[in-house]
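Engineer: Below: sequence and its predicted model.
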Amino acid sequence: MLNTGTIYGVNGPIIYLKGNTGFQMSEMVFVGNEKLVGEVIALDKDLTTVQVYEETTGLHPGEEVIASGNPVSVTLAPGILNNIFDGIERPLEKISETGGPFITRGVSVDALDKKKKWKTHITVTKGAYLHPGDIIAEVPETHAIVHKCMVPPNLQGTVVDTAPDGDYTIQDTLITLELNNGAKRELTMTQQWPIRMARPVQNRFSASKPLITGQRIIDTMFPIAKGGTAAIPGGFGTGKTMTQHQIAKWSDADIIVYIGCGERGNEMTQVLEEFGKLVDPRTGNPLMDRTILIANTSNMPVAAREASIYTGLTLAEYYRDMGYDVAIMADSTSRWAEALRELSGRLEEMPAEEGFPAYLASRLSAFYERAGMMHNLNDTDGSVTIIGAVSPQGGDFSEPVTQNTKRFVRCFWGLDKSLAYARHFPAIHWLTSYSEYLGDLASWYHDNVSPKFVDYRNRLIALLNQESSLLEIVKLIGSDVLPDDQKLILEISRVIRLGFLQQNAFHKDDTCVSMEKQFLMMDTILYLYKQSRSLVTMGHPMSVLKSEDIFDRVIAIKYDVPNDKPEMFAQYQRDIDAFYQRVLEKNA
């Protein structure tokens, strides 16, 4: 018999029940006559507090609240990929079929299609002893991803019966397991898992492999590891969403989970339409074949916005358990924090800085800590990488969400408004950004790209830092009074900024760049700097060096050299040597 309670008070998305209801903490409940979905968030002997994930207009005291007996959970089975869910894993396309373009209150639809049959290959045999997480069947979920059905993490036992290979729904029995206590348990493709609980693993690895994104300022300057965490803070219009789109399309993650958390409805619509049209550069099939979209717009109830982050994270962990590398794009964690603030205000909790709850930092840390490169229960290795956009009001990085996020991420890609307005994209500023993964990944770069890679990267950063210092002087007294060696630093920094850091998402060769080309571009730029510095040291003025077109030619490398023709860089080295000889002869 399920526990019930009666509504005593309603405060926006917060519902109060008087008396001892017998409900459990974090239990999912159904509120009122329309069976709105809610979650128990506070309990004492005389009062139960519930947050409702749907619009509460029209609810009144006296309506019944029914417990489900289970925590708020997601359904895990084939059919998650190439789907669009709301914040509590309700498929939006199914909702639109039943209730039109707007989500109606109390709508009840299955998270996944229970009638669709999937071609299934059973991977275990009768008599086998299975441990938690062991793979029992494989299902081609999309063209890109094979779904691996697993033993739930809390079960183990001996296989006493298996179904033959064939077509099955997600509710059909695949194997029968005899547990250690003698009880029999039928396993299907479906699992349920609480969204606020991390899925168990055997071991967590330290960062050792980068997530290759094809974006030079990320891969070379401020890399993120697979299983790492990154924040993209920036004001309105600086390119947070577009940076995440580029990473989603071009990174070497197997699966993308995009969480639109509290974003504007028209922006979310644009995301959904664009993702539907994108072609996967790996396979030529739609990118949606390996993408999960969670849409929670700013006009949806705030409680569901708060839950959407955990829903996406749990789906990501499920695919990580199969041995896949998953990247989460959370856009944006500021809207999630604002939902926390609103709920906290409704609960009359003591506010902290800027009205955010005192537990903002612990919630952020709990979210980002679920990222990582893991050794799973079934002896596969997988990762969850979290890239969270932050939308500080007015672009102020000193506000609480940005500052607390910086404490828990190891990669910070600070977007700059002036760069965005100057059409320099990605607008990640090289002076405010950092990556703590560089040292962890140095050996990977050494073995897979070049032993010189990290040294070259550090030299480029050093030149950009020198440029920043020199520009302060230039503002005061102009550039004409600088000595030629400092003028050269300004010129070579311009080459780095325009030719290396700036990237054109609409150019076929520049939208995604291989690590080999990134290294050869650095090599060419630094070779030009070496030869030019040699000329300046010999007394040749910068005006003579700039009269040649070599600096602009090196800037244009990003367009002129295709990714698959690295041999063309040898010609640029010869051109730089020819430029060196011409300057020598001019001033002989």
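Structural biologist: All right, it came through fine. Nothing here was measured: the structure is a model prediction, and the numbers come from that model. Residues are numbered from 1 along each chain as shown.
Engineer: contacts, neighbours, all on C-alpha from now
Structural biologist: Noted.
Engineer: now the strands for the stretch 201-350 of the chain?
Structural biologist: Secondary structure of the stretch 201-350 of the chain (DSSP state E, counting those that start in this stretch): strands at 203-205, 229-233, 255-263, 291-297, 325-331.
Engineer: Distance check, the residue nearest to Ala352 when sequence neighbours are not counted against Leu340.
Structural biologist: Nearest residue to Ala352 in three dimensions, chain neighbours excluded: Ala358, at 5.1 Å (Cα to Cα, 6 or more residues apart in numbering). When Cα to Cα, to the nearest Å is the yardstick, Ala358 and Leu340 sit 10 Å from each other.
Engineer: now do Pro233
Structural biologist: In terms of Cα to Cα, Pro233 sits 19 Å off from Leu340.
Engineer: A further structure is provided below for comparison with the first:
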Amino acid sequence: MTGRILGIAGPTVTVDISGLRLYDMVRVGTAGLIGEVVRLERGRAVVQVYEDTRGLAVNEPAAGMDAPLSVQLAPGLLGGMFDGLQRPLRRLEELAGPFVAAGREVFPLDRERTWVFTPAGNAGDEVAAGDLLGHVAEGTFRHPVTAPRGGRIERLHAGEFRLADPIGRMADGRDIFAIAPWPVRRPRPYRRKLSPSLPLVTGQRTIDFLFPVARGGTAIFPGGFGTGKTILEQSIAKFADVDIVVYAGCGERGNEMAELLEEFVTLADPWSGRPLMERTIVVVNTSNMPVAAREASIYTAVSMAEYYRDMGCHVLLLADSISRWAEALREISSSLEEMPGEEGYPTYLSSRLAAFFERAGVVETLGGTVGSLSMILSVSPPGGDFTEPVTQACLRTAGVFFMLDTALAHRRHFPAINWFQSYSLYEPEMVAHFDGHVSPRWSEVRRRCREILQREEALREVAEIVGIEGLQDADRLLMKVAERIRHEFLSQNAYTDDAFSAPDRTLARIAEIVAFHDRAGEQLKQGVLPDELPRG
């Protein structure tokens, strides 16, 4: 399928290729820029180009690639850093320097690297799609290789292989490979979806104790500029109790992503002690990259996350930020002259976001194992306005809402999660789990903590009128204890050893503060003044 360019409007190019399908990939111009079909009309197609179109001219050649945008799924993804089209950044730097050159195509994985395949089946076995065929050693990770379709195995090759080599053959004559492409906009299949029942431990006390996230759940944390969204998301990426982390830097500043990449390379996983990058995949699409690739980047990231979920792994997808993705969607929609919705966003913004959130969850895989994909997404509402369309669309679908408070950030309280406005829909099940697996005191101490904070909030207005000295002794004690909770428990420094707090340490710290309140209350009854009470 070939043709020529009919018109160019920024990143939107019209071509006269017939036979194209919606979302097919197209190469345009003599530079071979890659784009995606976003509209089909009689005798022509509208292509959104993923790269800079400067220098492109009318009547230059165009060719359809007969396939949608796809990711290559195989051993070798872990520890990788890719752009929104799954081009390997390290390899691109070697070939073209620190800036991504337009028209540069590089295969995402190393096809010359040698792997070792250990079969788990035998010739003559009947298998269904998703059944285990064997494993590939990828560092300490045993990478399962599953059957791409049902049928009888003719043979399996044990030993060394490259990604271009088949590892076996089916009885129908088709080869079996350890690598396979997958269209990024199509969710990967599974047997059935299960209800989330286990907590996703993040190491952040405010989250794990007050607003727990479930494995397979979804969470958002909107906040204005300077509220610590990026630092919080990076802290969760470092310390979350999951098997695999996929981090998507969607439209963020290049210097922030550079700092993250430099830091991740040197960090150790607190759960295993191994290098953090061994369990991490980073998808980078900074603010100076084309918007079409930014819009595609979260689908590239979630497809790789689903791939590991289908192996029975617990996977966490982090995106910073989903607002930048929505802005790219708005820009693409405007260039297509579609009917705008609220604040210029396309009318299908909510449905697109809902469909993306639906790819999270706990599933029974085709191979019979259980895996989970959790999502924690940051939102950057302009001016900190939580009534704007992206935040509201996310709120309709997300299971947890962490409100990042500008006032808390200005007081240097981080993470700046407002403990009165935030909520978790997974709270009953997760609290019951912590009661059974950490301590039966978890729910009671949690209730006492929230009660103290709520009573302090009510007293704060009174204290502003009459002053602290005008309060009763019991109320002054409560204000003192609430201040300890805020400073010693809810606040965490992301750059010290306190950046990660395991559930048992979390409970011990808050239980000590609550116990101090109870002891001090008894001493008050004996005539000891709040200011004279010992700290511990």
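Structural biologist: Thanks, I have the structure now. Here the structure is a predicted model, which means the values were calculated and not measured.
Engineer: Would you pull the TM-score for this pair?
Structural biologist: Once superposed, the chains reach a TM-score of 0.97 (TM-score structural alignment, normalised by the length of the second structure), with 536 aligned residues with a Cα RMSD of 1.5 Å.
Engineer: quick one, which of Ala358 and Leu340 of the first structure is more surrounded?
Structural biologist: Regarding Ala358 of the first structure and Leu340, a neighbour count based on other Cα atoms under 10 Å identifies Leu340 as having more, with 21 against 15.
Engineer: what do we get in the second structure for the more buried one?
Structural biologist: Here Leu340 of the first structure is matched to Leu329 in the second structure, going by TM-score structural alignment.
Engineer: Isn't that match up against Ala293?
Structural biologist: No: Leu329 of the second structure is beyond contact range of Ala293, at 10.4 Å (criterion: Cα atoms under 8 Å).
Engineer: circling back: mind checking the strands of the stretch 201-350 of the first structure for the one nearest to Glu97 of the first structure?
Structural biologist: Of all those, it is strand 291-297 that lies closest to Glu97 of the first structure, at 16.8 Å by Cα to Cα.
Engineer: Over in the second structure, find the residue span the closest one aligns onto.
Structural biologist: Aligning strand 291-297 of the first structure against the second structure (TM-score structural alignment) gives residues 280-286.
Engineer: Need the residues that contact the matching stretch.
Structural biologist: Stretch 280-286 of the second structure is touched from outside by 77-84, 86, 244-254, 257, 293-294, 297, 300-301, with contacts defined as Cα atoms under 8 Å, 6 or more residues apart in numbering.
Engineer: With stretch 240-248 of the first structure instead?
Structural biologist: Taking Cα under 8 Å, 6+ apart as the rule, stretch 240-248 of the first structure contacts 213-215, 232-234, 256, 327, 329, 331, 387, 389, 415, 426, 505.
Engineer: one step back: map the residue nearest to Ala352 of the first structure across to the second structure for me.
Structural biologist: Superposed on the second structure with TM-score structural alignment, Ala358 of the first structure falls opposite Thr347.
Engineer: One more: Ser208 of the first structure?
Structural biologist: In the second structure, Ser208 of the first structure lines up with Ser197, judged by TM-score structural alignment.
Engineer: Need the counterpart of Asp379 of the first structure in the second structure.
Structural biologist: Counting by TM-score structural alignment, Asp379 of the first structure corresponds to Gly368 in the second structure.
Engineer: What does Ala482 of the second structure correspond to in the first structure?
Structural biologist: Aligned counterpart of Ala482 of the second structure in the first structure: Ser493 (TM-score structural alignment).
Engineer: Any idea how many residues pack against its match?
Structural biologist: Neighbourhood size, Ser493 of the first structure [other Cα under 10 Å]: 24.
Engineer: Would you mind confirming that it makes contact with Ala462?
Structural biologist: No: in this structure, Ser493 of the first structure is not within contact of Ala462 by Cα under 8 Å, at 9.8 Å.
Engineer: Distance-wise, check Ala398 of the second structure relative to Ile376 of the second structure.
Structural biologist: As for Ala398 of the second structure, its distance to Ile376 of the second structure is 9 Å (criterion: Cα to Cα).
Engineer: Leaving out sequence neighbours, find the closest residue to Glu338 of the first structure.
Structural biologist: Phe356 is the one closest to Glu338 of the first structure (Cα to Cα, 6+ apart), at 7.5 Å.
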